[in-house]
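**Student:** Need coordinates for the following:
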Amino acid sequence: MILVKSSSGIRGTLGGKVGKGFSPIEIIKFSAGYVSWMKKKYKNKNKYLIVLGRDGRTTSSIFQQFLVITFQSLGVNVIDIGLSTTPTVGIAIINEKADGGVMLTASHNPKNWNGLKMFNSQGEFLSEKDFKKLFYIIEKEYFRFASFDQLGNYFYRKNYIHKHIEIILSLPLVDKEIIKKSRFKIVVDGINSTGGIAVPILLEKYFGAKVIKMHCIPHGDFIHNPEPIEKNLKSICKKVSEVKADLGISVDPDVDRVVFICENGDFFGEEYTLVSISDYILDNKIGSVVSTFSSSQALKDLSINKGVTFYSTSVGEIHVVKKMKEVKAVIGGEGNGGIIYPDLRYGRDALVGIALFLTYIAKLSKIPLTKLKKRYSNYFMSKKKIRLSPNQKIGKILENIKKIYQGEKMNLKDGIKIHFLNKEWIHIRKSNTENIIRIYIESPSRKRMNFLEKKILYEVKKNYD
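**Tutor:** Model prediction:
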């Protein structure tokens, strides 16, 4: 059993002993701790308000009841928006002037996982400092439950995905009419979660697109690994080509990451989601761009070509958001398909990513995605992961790798990033959301990328405890 606590919230596998996996006990403890943190953060209020949403996992509807009961028992009012997306919860917090919110999801993790993503009153994830305070409260069990006459109230709000979309459509750089005129034919893989609701609504109702749905019933029985990367999306790649669609769209279960499929069935690449949308934004607004150490060099190349400053941060939405605010970036995100557009909200949002992307290709006279991708630097990237046993520590592995590459330029802010000549690099780090080591390798040459991949995998595995 696995339970991971990080700046992304908590998530874990289901079952097992208390404290070793994601169980009802953990849900109650963490939600109670979250309320205590919130009351301490936003003092001197008579009543507090939390927004609650959930993804389509089979366990989310069950676990939601524990959250509602806990929040009400702590004297907090709850607005339940039901089946939702993570960014929709962020939007609802702002719209309802709530003190915070919780999304019941394990994001891209498999269906035997679940978790909690927690927000502040700005509809953003908690900072590292706030998470440390939260974890301390949970450890000490500083919970104060309400008396019978001070229990919180429960409210249900429907159609929040529609409200979220309508706010997106009000953005100046989203052009609903030009998208409608393009009459797109799009295949959508909703991974049997809330993307199967939200993405077709956006495309059919608001953009007039013809949608071919795949896995769009939100029953939570994921038909394939839910992380939206190429090896998991073979069926949609094949379908796009078969039905002669203009493109394909796939999202993760809580709809904060989006990837595109080219008209010929080729994978556009999750890294190029942010690259292409940044290209569109920078055509219309001047400002800096922020992404992570693990993101493709193609984004930095684009920034240089546009004459703007590019910044890198540690992996994780909170790190990207912090830097974006600091440098007043006009666009940012992660190379996993996560788009952060501050004109909407400081948080990853697949729906705004889709709206901006479709506007861009419509303005380019419905340019084929295979042709669009040729506008950008062509790099070859490998993304590998190695599972750690519970007693394995990544520190020793990283120290050994540091010794092996001590003559190379390194960045040690988030694991180890090793820079080579000719824009080649390797990034090794512990995952924020799973008990794994993530290894990223990029090179302008496929042959060199393959060589570096074999070399680093051998060296990492050799140094296991």
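
**Student:** drop to CA atoms for contacts and neighbour counts, all remaining ones
**Tutor:** Noted.

**Student:** Quick check: end-to-end length of stretch 161-175?
**Tutor:** 19 Å (C-alpha to C-alpha, to the nearest Å).

**Student:** which outside residues touch that stretch?
**Tutor:** Around stretch 161-175, the neighbours that count as contacts under C-alpha atoms under 8 Å, 6 or more residues apart in numbering are 84-85, 88, 91-92, 176, 198, 201-202, 281, 343-344, 351-352, 355-356, 359.

**Student:** Another sequence for comparison is provided below:
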Amino acid sequence: MSTRNYFGTDGIRGRTNKWPMTAELAMKVGMAAGTHFLRGKHRHRVVIGKDTRLSGYMVENALVAGFTSVGMDVVQFGPIPTPAVAMLAHSMRADLGVMISASHNPYHDNGIKLFGPDGYKLSDEDELKIEALLDQDIPLAASQDIGRARRVEDARGRYIHAVKSSFPADLRLDGLKIVVDCANGAAYQVAPSALWELGAEVIAVGVTPNGTNINEGCGSTAPLLCQETVVSAGADIGIALDGDADRLIIVDEKGKVVDGDQIMALIAARWAKDGRLTGGGLVSTVMSNLGLERFVQGLGIDLVRTRVGDRYVLEKMREGGYNVGGEQSGHMILSDYGTTGDGTVAALQVLAALVRSGKTASALLHQFDPVPQLLKNVRFSGGKPLEADAVRQVIAQAEAELQGSGRLVIRLSGTEPVIRVMAEGDRDDQVRDVVERICAEIERAAA
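**Tutor:** As a prediction, this is how the structure comes out:
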């Protein structure tokens, strides 16, 4: 495959006002993506959503200039979750959807995610064709063919309606006290509204975005605020989303964090019992706990693993006809309801199970005992330490030791010079020992 200079595993991302996340490149992306999707004789349309970062204004205006300059009409939604852009791109018959977000990253980063007319993230092939155009002179539209831009004010309402329609029609959330932490991000209006409309008593935190506080001490990557609020308010459950609301972490009534593995276990088990689980399995990544694998296998459900990244989970789901997939970090993809991860929709499935079961969140969401798992990162400044003989030898030795009772996952980060070493197994001391030995050998090789 050709080298990717701009697109990573989730669109283009970086620190704003540093290459490649500049207004200049954003305009060029609009021109290139617009040109790539100018197919057929109809008026072409792109829809654009964003999260609450200060730089969103700059990136949005640059993209609008790029798209209109090649003859594409633009519909702007303002702050709205990533899954809402995917859904509305499809329902509004757009040729392309764009989300301006760096997801769970700090405010000084931003990113551009692209969705095709079917609402799915673009294929590698489409991204490479757009990349090729970025380095060329792109022909501009004739004066009379320049695109128009308009704002749609009811996009959030349309998304709230779609989210609520994923919740069983015979259930209500009356009597439930729910904390929802929106990470001062894209769901700060829609998630609390959807829960309130379904009858819940909602305590909303992380709902006062100011452009620089997205994901700061709140949301799925910093769940302490949600934990403390659940306990102090005596809430039944807490829901923590990330900056663009495609990720979900749950907090039970005791203030304990529940990760994506337990959420997937619950949804897959419930759907299998109701005859709704398709593909005969569940799709997750190599990082999901061995405890999850053993739990679902005990129910006669396969666990299909992919490399890290929700796009790879989705690819495998589409390939095998699976309708439940996700990551331990909280990306939840329920393809009956959407074409990408959606934290709010996944939360409603958990809440439906909570209402039906009559159990507490802590009882319901403890589906399995995770086996001891340890992840360590080793930074290196150059070279290929994983190819050193001594490193290969210690990895082979560790794999032999864990055979049958654990797993080892070693991978290069896709975004920074870091090697991630993860081991899990039934014995805590063995897992620690294996990870420390491998990390020490990698450090020696990288020195």
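
**Student:** Show me what V275 of the first structure aligns to in the second structure.
**Tutor:** Residue pairing (TM-score structural alignment): V275 of the first structure is matched to A265 of the second structure.

**Student:** Now that match: which helix or strand?
**Tutor:** helix 260-273 (DSSP states H and E).

**Student:** tell me which strands and helices the longest helix seen in the second structure is in contact with?
**Tutor:** When the second structure is parsed with DSSP state H, its longest helix is helix 428-446. Applying 3 or more C-alpha pairs under 8 Å, 6 or more residues apart in numbering; DSSP states H and E, one finds that helix 428-446 of the second structure contacts strand 373-379, helix 389-402, strand 418-425.

**Student:** Provide a list of residues in contact with the match of V275 of the first structure.
**Tutor:** Contacts for A265 of the second structure (C-alpha under 8 Å, 6+ apart) come out as L292, F295, V296, Q367.

**Student:** one more time with 7 Å, if that's ok
**Tutor:** L292, V296, Q367 (C-alpha atoms under 7 Å, 6 or more residues apart in numbering).

**Student:** and N95 of the first structure, how many residues sit next to it?
**Tutor:** 13 (other C-alpha atoms under 10 Å).

**Student:** Hmm, I typed the wrong one, I wanted K300 of the first structure.
**Tutor:** Quick note: K300 of the first structure (other C-alpha under 10 Å) scores 21 neighbours.

**Student:** Figure out the helix or strand that V251 of the second structure lives in.
**Tutor:** strand 248-252.

**Student:** so that strand matches what in the first structure?
**Tutor:** By TM-score structural alignment, strand 248-252 of the second structure lines up with residues 258-262 in the first structure.

**Student:** With stretch 227-235 of the second structure instead?
**Tutor:** Under TM-score structural alignment, stretch 227-235 of the second structure corresponds to residues 237-245 of the first structure.

**Student:** Deepest-packed of the helices and strands packed on helix 428-446 of the second structure, please.
**Tutor:** When these are scored by mean count of other C-alpha atoms under 10 Å, the highest mean neighbour count falls to strand 418-425 (a mean of 22).

**Student:** what's the mean deviation for it versus the first structure?
**Tutor:** Its matched residues in the first structure lie on average 3.3 Å from strand 418-425 of the second structure after superposition (mean C-alpha distance after the TM-score superposition for the first structure).

**Student:** can you list contacts of that strand?
**Tutor:** Applying C-alpha under 7 Å, 6+ apart, the contact partners of strand 418-425 of the second structure are 371-380, 402, 405-413, 431, 435.

**Student:** any idea what P192 of the second structure aligns with in the first structure?
**Tutor:** Per TM-score structural alignment, P192 of the second structure is aligned with P200.

**Student:** So what's the residue count around its match?
**Tutor:** By the criterion of other C-alpha under 10 Å, P200 of the first structure has 23 neighbours.

**Student:** for the one 3 residues further on, same thing?
**Tutor:** Applying other C-alpha under 10 Å, we find 23 residues neighbouring L203 of the first structure.

**Student:** Check the one 4 residues further on too.
**Tutor:** Counted with other C-alpha under 10 Å, residues neighbouring F207 of the first structure total 23.

**Student:** which ones are touching it?
**Tutor:** K176, I179, K180.

**Student:** switch to 6 Å and redo it
**Tutor:** Contact analysis of F207 of the first structure by C-alpha atoms under 6 Å, 6 or more residues apart in numbering lists I179, K180.

**Student:** Mind telling me what element A65 of the second structure is part of?
**Tutor:** Applying DSSP H and E as the criterion places A65 of the second structure in helix 56-69.

**Student:** what helices or strands is that helix leaning on?
**Tutor:** helix 23-36 (3 or more C-alpha pairs under 6 Å, 6 or more residues apart in numbering; DSSP states H and E).

**Student:** who are the neighbours of the very next helix or strand once past the helix it packs on, in terms of helices and strands?
**Tutor:** Note on helix 23-36 of the second structure: by DSSP H and E, the next helix or strand toward the C-terminus is strand 45-50. If you count contacts as 3+ C-alpha pairs under 6 Å, 6+ apart, strand 45-50 of the second structure packs onto strand 73-79, strand 96-100.

**Student:** now do 8 Å
**Tutor:** Strand 45-50 of the second structure packs on helix 56-69, strand 73-79, helix 82-91, strand 96-100, going by 3+ C-alpha pairs under 8 Å, 6+ apart.

**Student:** The counterpart of E424 of the second structure in the first structure: what's its closest spatial neighbour, skipping adjacent residues?
**Tutor:** Per TM-score structural alignment, the equivalent position to E424 of the second structure in the first structure is E442. Nearest residue to E442 of the first structure in three dimensions, chain neighbours excluded: M381, at 4.3 Å (C-alpha to C-alpha, 6 or more residues apart in numbering).

**Student:** same thing with T370 of the first structure?
**Tutor:** Distances taken as C-alpha to C-alpha, 6+ apart place C262 nearest to T370 of the first structure, at 5.8 Å, with adjacent residues excluded.

**Student:** May I ask you to confirm that the one you found is in contact with I249?
**Tutor:** No. Contact criterion C-alpha atoms under 8 Å: C262 of the first structure and I249 do not qualify, at 9.4 Å.

**Student:** circling back: next, format the helices and strands packed on helix 428-446 of the second structure as CSV and append distance to E228 of the second structure.
**Tutor:** Output for those, formatted as CSV (distance: least, C-alpha to C-alpha, whole Å):
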stretch, distance to E228 of the second structure
strand 373-379, 26
helix 389-402, 38
strand 418-425, 30
